[in-house]
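**Student:** this one's sequence-less:
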């Protein structure tokens, strides 16, 4: 695919706007599509697909919006790891992706790239590109359910000629200008609380929105078949390097056993409150201990994006007025 038309849902959002800018820089034609607001109470793939099948008017709207597009990118969704309102999370992160796929099937769309999240695999030792998920919060469950439903549709449509190929692209901990998560990271890294477990050499899946946008463009334009799951490539960051870049100071190096005890206690307390703070505790765990990931499809096929995380975090430090 050299010159194609792309329909992008969530084109004005954090990931969507970066994706649109990258696609246009790569000479692609982009059609922004407004994502409908949805809610869902479905907790299984079966019930999710049943609900989606009843929303003909939404499918029709999306299909009309996709007319003439070759690739659809779903960058819409609710990026709210701490939110507990399940119906809105499920509507945005599980139901919408299914409706996008059903609408794409009615058009000339050849490829659907759904922006998912590596959070679906939770605290797995090594993030990978398998369908295996271990959700730990309402947010990660909603993303995992959406992925599972899309992969079922991909399997069901595999033998049908002309249907769109569906890929779930798992974004990792994406940082960029204007994102509150990045501003909070810069404040934390600049404070006396800035800390890591051990020597800080553990790899961490903290990445830049620029690299994510480039990876979406590369994947969407790849001439061959894409796997059912893609993982955003590692940008070389470690637990200590991200804090040095975002705070311009050396973080405290805490005993790993002490950090592990604190994390385990946090999860236990959160569990007593209905997992209310699991997202927050998990972020602290990744900050201290990081998380490894496989090399994956991107490296195997020469589609690695340019690492930009150091640049992004240093800009965040300046934007926070730290000098």
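**Tutor:** Alright, I've got the coordinates. Predicted model only: the values in this text are computed from it and were never measured.

**Student:** use CA for all of it now, contacts and neighbours both
**Tutor:** OK.

**Student:** now the host helix or strand of residue 186, how far from the centre of its chain.
**Tutor:** Per DSSP states H and E: residue 186 is located in helix 180-190. Between the centre of helix 180-190 and the centre of its host chain there is 19 Å, according to CA atoms, centre = their mean, to the nearest Å.

**Student:** packing partners for that helix?
**Tutor:** Under the contact criterion of 3 or more CA pairs under 8 Å, 6 or more residues apart in numbering; DSSP states H and E, helix 180-190 touches helix 239-247, helix 309-319.

**Student:** looking at those helices, which is buried most?
**Tutor:** Of all the helices and strands packed on helix 180-190, helix 239-247 carries the top mean neighbour count, a mean of 25, counting by mean count of other CA atoms under 10 Å.

**Student:** other residues contacting that one?
**Tutor:** Residues outside helix 239-247 that contact it (CA atoms under 8 Å, 6 or more residues apart in numbering): 185-191, 194-196, 199-204, 206, 249-251, 287-290, 310, 313-317, 322.

**Student:** ok, which stretches of the stretch 151-300 of the chain are helices?
**Tutor:** Applying DSSP state H, counting those that start in this stretch to the stretch 151-300 of the chain gives helices spanning 180-190, 209-221, 239-247, 256-272, 278-289, 296-300.

**Student:** from the middle of its chain, how far away would the fourth one be?
**Tutor:** Going back to what we said before, that points to helix 256-272. Its chain's average C-alpha position is 25 Å from that of helix 256-272, according to CA atoms, centre = their mean.

**Student:** kindly report the same for stretch 211-226.
**Tutor:** 15 Å.

**Student:** just to revisit the earlier point, could you flag which of the contacts of helix 239-247 are buried?
**Tutor:** 185-190, 194-196, 200, 202-204, 206, 249-251, 287-290, 310, 313-317 (16 or more other CA atoms under 10 Å).

**Student:** pasting the second one now:
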């Protein structure tokens, strides 16, 4: 079995490659084409994908049993634009079309749980509630990909929704550790709400399990929860978070969104990240849990290691990297 990882030089893509190769799988990496588009609906993006020449890409994908799209713009605070839509919305549809033409059996697209925004409980449905230009670009990518998949039934297309992915050397992980040790570290009482913080190793293991699964796989697979709460996330990263009255936190969040609406939504992303730090976000167990292929939890040790990673200067993340679910770590860099 031969795998190809598009965006294999990025944070997540390189972790996926390591997991594949350590399992004895013949895996290689390739750079994804750089695309731009001004299309802003799923239908228009799918139409735009049909007009992109894919002969060169088809040749690259030829002969692989599984193709993983780990490419994209990991810019949760981006203001939008043709580059963001091209990388996160148009590219998945283009690669899926090329994979179908090349006879690839399974295509795995790495998306973000940010597409569901303030949904009380993350799940594996097609419901999306994007709250920023970044999350909207990822949601459009999922929707356009579903349209392409519908006309290529011979290709198994699976979107894996990554949550708040942390890992050694990642600037957002170092920022989370810095936030945890700062006076800003706090949670809404009682601090036991689930937090969707996970490890890049667990995400890579999930990609491996989904790609190897012999039976049918649903169109969307949510990365399983690693068992951390809003309080234990900050504690694992070296913090001693204050526990604030939940009513006060709800009032502050509501006031933040009200102010943001006056400013045409410009503060939505920042308010959402604070909301996640205080209240977290629950999620359904999902398909992976039902199949008993939940990866080993490693987020706690990753966060513990980030306490000592003081040399990371916060370099920009690779373009070929699916952005994490917007989580508490982003509050420190917004």
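**Tutor:** Structure received. It should be emphasised that the depicted structure is a prediction, and the values quoted were computed from it without experimental measurement.

**Student:** how near is the equivalent of residue 70 of structure 2 over in structure 1 to residue 184 of structure 1?
**Tutor:** Counting by TM-score structural alignment, residue 70 of structure 2 lines up with residue 75 in structure 1. According to CA to CA, to the nearest Å, residue 75 of structure 1 stands 23 Å off from residue 184 of structure 1.

**Student:** between the two, which one's more packed in?
**Tutor:** residue 75 (23 against 14; other CA atoms under 10 Å).

**Student:** that one and residue 16 touch, don't they?
**Tutor:** Yes. Applying CA atoms under 8 Å, one finds residue 75 of structure 1 in contact with residue 16, separated by 5.2 Å.

**Student:** hey, what's in contact with both of the two?
**Tutor:** Common neighbours of residue 75 of structure 1 and residue 16, using CA under 8 Å, 6+ apart, are 8-10.

**Student:** now do the strands in structure 1.
**Tutor:** Residue ranges of the strands in structure 1, as given by DSSP state E, are 5-9, 29-33, 71-74, 111-117, 126-127, 165-171, 173-175, 195-197, 206-208, 229-231, 252-254, 292-293.

**Student:** Serialize these to TSV and add fields for distance to residue 99 of structure 1.
**Tutor:** Formatted as TSV, the strands of structure 1 follow (distance: least, CA to CA, whole Å):
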stretch	distance to residue 99 of structure 1
strand 5-9	12
strand 29-33	13
strand 71-74	11
strand 111-117	12
strand 126-127	27
strand 165-171	13
strand 173-175	25
strand 195-197	42
strand 206-208	28
strand 229-231	19
strand 252-254	47
strand 292-293	30
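
**Student:** quick one, which of those strands gets closest to residue 90 of structure 1.
**Tutor:** strand 111-117 (12.9 Å; CA to CA).

**Student:** what angle sits between the closest one and strand 165-171?
**Tutor:** Strand 111-117 of structure 1 runs at 30 degrees relative to strand 165-171, counting by axes from the mean of the first three to the mean of the last three CA atoms, to 10 degrees.

**Student:** what range in structure 2 matches strand 111-117 of structure 1?
**Tutor:** Going by TM-score structural alignment: strand 111-117 of structure 1 matches residues 106-112.

**Student:** give me the distance between the residue nearest the centre of structure 2 and residue 198 of structure 2.
**Tutor:** Against the mean C-alpha coordinate of structure 2, by CA atoms, centre = their mean, the closest residue is residue 112 at 2.9 Å. Here residue 112 of structure 2 is placed at a distance of 12 Å from residue 198 of structure 2 (CA to CA).

**Student:** for the two, list the residues in contact with both.
**Tutor:** In contact with both residue 112 of structure 2 and residue 198: residue 163, using CA under 8 Å, 6+ apart.

**Student:** thinking again about what came up before, show me what the helix holding residue 186 of structure 1 is in contact with.
**Tutor:** 175-176, 194-195, 243-244, 246-249, 251, 313, 316-317, 320, 322.

**Student:** could you redo the last one with a cut-off of 7 Å?
**Tutor:** 175-176, 194, 243, 246-249, 316-317, 320 (CA atoms under 7 Å, 6 or more residues apart in numbering).

**Student:** what is the orientation angle of it with helix 309-319?
**Tutor:** Here helix 180-190 of structure 1 points in a direction 80 degrees away from that of helix 309-319 (the same axes, to 10 degrees).

**Student:** in structure 2, point out the residues matching helix 180-190 of structure 1.
**Tutor:** The aligned range for helix 180-190 of structure 1 in structure 2 is 171-181, by TM-score structural alignment.

**Student:** contacting residues for the match of residue 70 of structure 2?
**Tutor:** By CA under 7 Å, 6+ apart, the contact set of residue 75 of structure 1 is 8-10, 15-16, 114-115.

**Student:** then residue 79 of structure 2?
**Tutor:** Counting by CA under 7 Å, 6+ apart, residue 79 of structure 2 touches residue 133.

**Student:** can you tell me how far the counterpart of it in structure 1 sits from residue 48 of structure 1?
**Tutor:** The alignment partner of residue 79 of structure 2 in structure 1, by TM-score structural alignment, is residue 84. Between residue 84 of structure 1 and residue 48 of structure 1 the computed distance is 19 Å (CA to CA).

**Student:** how about the helices in the stretch 1-150 of structure 1?
**Tutor:** All helices of the stretch 1-150 of structure 1, identified by DSSP H, counting those that start in this stretch, fall at 14-25, 45-53, 56-65, 86-90, 96-105, 138-157.

**Student:** list just the one of these that sits closest to residue 213 of structure 1.
**Tutor:** Of all the helices of the stretch 1-150 of structure 1, it is helix 14-25 that lies closest to residue 213 of structure 1, at 4.4 Å by CA to CA.

**Student:** find me the equivalent region of that closest one in structure 2.
**Tutor:** By TM-score structural alignment, helix 14-25 of structure 1 lines up with residues 11-22 in structure 2.

**Student:** what about that stretch, how far off from structure 1?
**Tutor:** Mean deviation of stretch 11-22 of structure 2 relative to structure 1 after superposition (mean CA distance after the TM-score superposition for structure 1): 0.5 Å.
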